[in-house]
Structures are given as structure tokens and as C-alpha cells.
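In: structure for the following, please:
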Amino acid sequence: MSLSQLLHHTVLRDMNLADLAKIVCIEQRVHACPWSCGNFTDALNSNYVCKVCEAEGEILGYVVFMLAVDEAHLLNIGIVAEYQRKGVGRWLLDAAMEIARACNMLRMLLEVRPSNAAALGLYRDVGFREIGLRRGYYAADNGREDAVVMEYLL
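Out: Reported below is the predicted structural model:
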């Protein structure tokens, strides 16, 4: 199946506890400092928006964000390595933004590592703009890494 056919058959559904083993496996492969199973469980228990992108029973990615007052805060997004830079992340981010709009959110915020060029590129392409920097926000191999704070007006 081609990538365009795969994206055509992609569905967005609620994340559930049965998904966590697969999601944590993806998370460990694609993030420098991955969330634990407990982090995902906490997000589900806190009623954050936790969605899975799936095609033909295979999880391609996931997104977690919280809604507060009038803004959505993107907390985590992960795409299976072999589907990165092929439109799946964009599809999932667009879906998250649509959910936020439907919940009457005015903007979406996120933090991203400056060293994560692929994610920065995706966010900029979508229309996110840099609004700040959080010093020493992320754990890193050599100490701490800053976070670029980005905003998208919904």
C-alpha cells in the first residue's frame, strides 16, 4: 500500500490503556527523553486529549495535549520512525488542531528542542511561530537543553 493510500485509510481514535505498551515502545525509539508508561497513564487519567493515529490496525503515531481556558498545550506527539517525514505527523497535528478549534481554543502552544530540526520544520511549515525560550527545560545527554516555545493562533 502506498503512503497516500495509507493516509487515506488512517483513522484518529481515543488512546486507551491497551495501547500503552505499543505507544511506549514507539516513544522510546523516537524521543531523546521518552515519557514512561506512567506519564501516559497520568495523561489518560487527567482527561487530557490522548489520540492515536492508526491504519489497518497499526499505530502510526499518537498525540497528547491538554485544554486549559482558551488554549491547547501540545504535550507529546510521536510518529513511528519509518513514517516520519512522510505526512503522518502533519496529518496528526492537523487533527489535533481541529479538535482544539472544536473545543473553542484560541491558540495552541508547544515546546520543542532546538536540536529537533524535523519537528521545528514541521511546526514552522504548519504556521507555528516562536514566542519564547525556556532555558534548561529538557534533560539532555550533556546536561540540559533549552526549549523553543511556539504558538499557533487557531
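In: switch to C-alpha atoms for all contacts and neighbour counts from now on
Out: OK.
In: now the helices for the protein?
Out: 3-8, 20-30, 37-45, 88-102, 117-126 (DSSP state H).
In: tabulate these (JSON lines), appending distance to residue 146 and mean neighbour count.
Out: Output for the helices of the chain, formatted as JSON lines (distance: least, C-alpha to C-alpha, whole Å; neighbours: other C-alpha atoms under 10 Å):
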{"stretch": "helix 3-8", "distance to residue 146": "33", "mean neighbour count": "13"}
{"stretch": "helix 20-30", "distance to residue 146": "19", "mean neighbour count": "17"}
{"stretch": "helix 37-45", "distance to residue 146": "21", "mean neighbour count": "14"}
{"stretch": "helix 88-102", "distance to residue 146": "22", "mean neighbour count": "18"}
{"stretch": "helix 117-126", "distance to residue 146": "13", "mean neighbour count": "15"}
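In: between these, which one is nearest to residue 110?
Out: With C-alpha to C-alpha as the measure, helix 117-126 is the member of those nearest residue 110 (9.4 Å).
In: the inter-axis angle of the closest one versus helix 88-102?
Out: With axes from the mean of the first three to the mean of the last three C-alpha atoms, to 10 degrees applied, the angle from helix 117-126 to helix 88-102 works out at 50 degrees.
In: so how far is helix 117-126 off the chain centroid?
Out: 12 Å (C-alpha atoms, centre = their mean, to the nearest Å).
In: alongside the first, I'd like the structure of this one:
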Amino acid sequence: MSADGHQGEAALRIRPLSDFDAPRLAHLEQQLFSGDNPWCAEDFRAEFSQPHTLYLGIELDQQLVAYAGVAFLGPAHQLECEIHTIGVDPAYQGRGLARAMMNQVCALADQRGAAIFLEVRTDNEPAIGLYEAFGFQRIGLRRNYYQPSGADAFTMLRPCSSDLAKGAS
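Out: Model prediction:
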């Protein structure tokens, strides 16, 4: 079953990423973010070496087709998460893979009682809609955040799960 519940497609596998995956990730970044300084393989290797980061990917048919990177920052009693990147191979978009990645990231943050921050291009309506569906709220605007395009970004926040629960009661 695929991430969006359709039968007939190979089962997806979510796994931690490593240096071995860096060339594939750099290739996907080039496809997805070519106008905004996409990360190269060395950028990913540097991220993997940080003790506070975690990168997860989705494999379908033994090919890495989606990924997300998150950092866990701050003191243990007030931990915050920051999504560094998230992407889906253009050939696999629209199949619920970004949602599956967000489910994983949100579950990890919830286990740690952490809020999640991210930046997203203001013109990326599908991503903004996905993030809002996960409880993210726009809290700021960063002008000329993405380079070299100069595109603006929204800063978004998803409060920690205990804060979300308080707001619902």
C-alpha cells in the first residue's frame, strides 16, 4: 500500500539517511530547488555529521523518493525542532509522501514535547496547505530569504503537542 492508501504500489519504507544517500539527495535538490541554491552532497554529509540532526527518507522500489531533515535544538526542558529541508521526487509527487514525512517529523517532535519551526516560500501553496493541515501557523515573513531568487519565506510554527492539546480544550 502506498502512503496515500492506494493498493498495487510497492510498499514504502521509511529509513534514516546516511552519507551513502548524499548524491541522490543532491540530485533531488537540484530538481526541486534549482533556483534557490540547492544543497550539494557535501552539504548533506555535513548535516548528517551533526549530533542534533536527523534525516529520514522514503524508498519505493528500492529508490529514495522523499526526504526530510530536522534539527532538535535547545535545552532538553525546552526542546525545539526545526525542519531544514523536505522534498519529494517530482515523479512521485501527489502520492502522499510529503504527508508521510510530516507524520514522522511531527511524531518525533511530539515524543520530545517540542514545537516545530520551518520556513517555506510564500508562493509554495501546496506546501503551505500541508503544513497548515499539520497545525502550523504563519508567525513571520522573511524578505528575500531564498537566494539567489530573492523569494520571500513565511516562518511557520507548530506548537508542541501539549500546547496544541491545551488550545483544543
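In: returning to what we had before: export the helices of structure 1 to TSV and append columns for distance to residue 137 of structure 1.
Out: Output for the helices of structure 1, formatted as TSV (distance: least, C-alpha to C-alpha, whole Å):
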stretch	distance to residue 137 of structure 1
helix 3-8	34
helix 20-30	18
helix 37-45	17
helix 88-102	22
helix 117-126	16
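In: which of the ones you listed sits closest to residue 148 of structure 1?
Out: Residue 148 of structure 1 sits nearest to helix 117-126 of all these, at 8.8 Å, using C-alpha to C-alpha.
In: that older thread, quick one: which of the helices of structure 1 is nearest residue 154 of structure 1?
Out: If you check each of these against residue 154 of structure 1 by C-alpha to C-alpha, helix 88-102 wins as the nearest, at 6.2 Å.
In: for the most centrally placed residue in structure 2, which non-adjacent residue is spatially closest?
Out: In structure 2, the residue lying closest to the centroid (C-alpha atoms, centre = their mean) is residue 86, at 3.2 Å. Nearest non-adjacent residue to residue 86 of structure 2, counting by C-alpha to C-alpha, 6 or more residues apart in numbering: residue 68, 4.1 Å away.
In: list the contacts of that neighbour.
Out: By C-alpha atoms under 8 Å, 6 or more residues apart in numbering, the contact set of residue 68 of structure 2 is 55, 56, 57, 83, 84, 85, 86, 87, 101, 105.
In: same question for residue 99 of structure 2.
Out: residue 130.
In: tell me who's in contact with residue 12 of structure 1.
Out: Neighbour list for residue 12 of structure 1: 51, 52, 53, 54, 95 [criterion: C-alpha under 8 Å, 6+ apart].
In: ah, wrong one, I meant residue 144 of structure 2
Out: Neighbours of residue 144 of structure 2 in contact, by C-alpha under 8 Å, 6+ apart: 150, 151, 152, 153.
In: distance of the equivalent of it over in structure 1 relative to residue 145 of structure 1?
Out: Aligning on TM-score structural alignment places residue 144 of structure 2 opposite residue 136 in structure 1. Separation of residue 136 of structure 1 from residue 145 of structure 1 (C-alpha to C-alpha, to the nearest Å) stands at 5 Å.
In: then residue 127 of structure 1?
Out: Remark: distance between residue 127 of structure 1 and residue 145 of structure 1 (C-alpha to C-alpha) = 24 Å.
In: tell me which of the two has more neighbours.
Out: It is residue 145, of residue 127 of structure 1 and residue 145, that has more neighbours when counted by other C-alpha atoms under 10 Å, with 17 against 13.
In: quick one: that one from residue 133 of structure 1, how far?
Out: Residue 145 of structure 1 is 11 Å from residue 133 of structure 1, by C-alpha to C-alpha.
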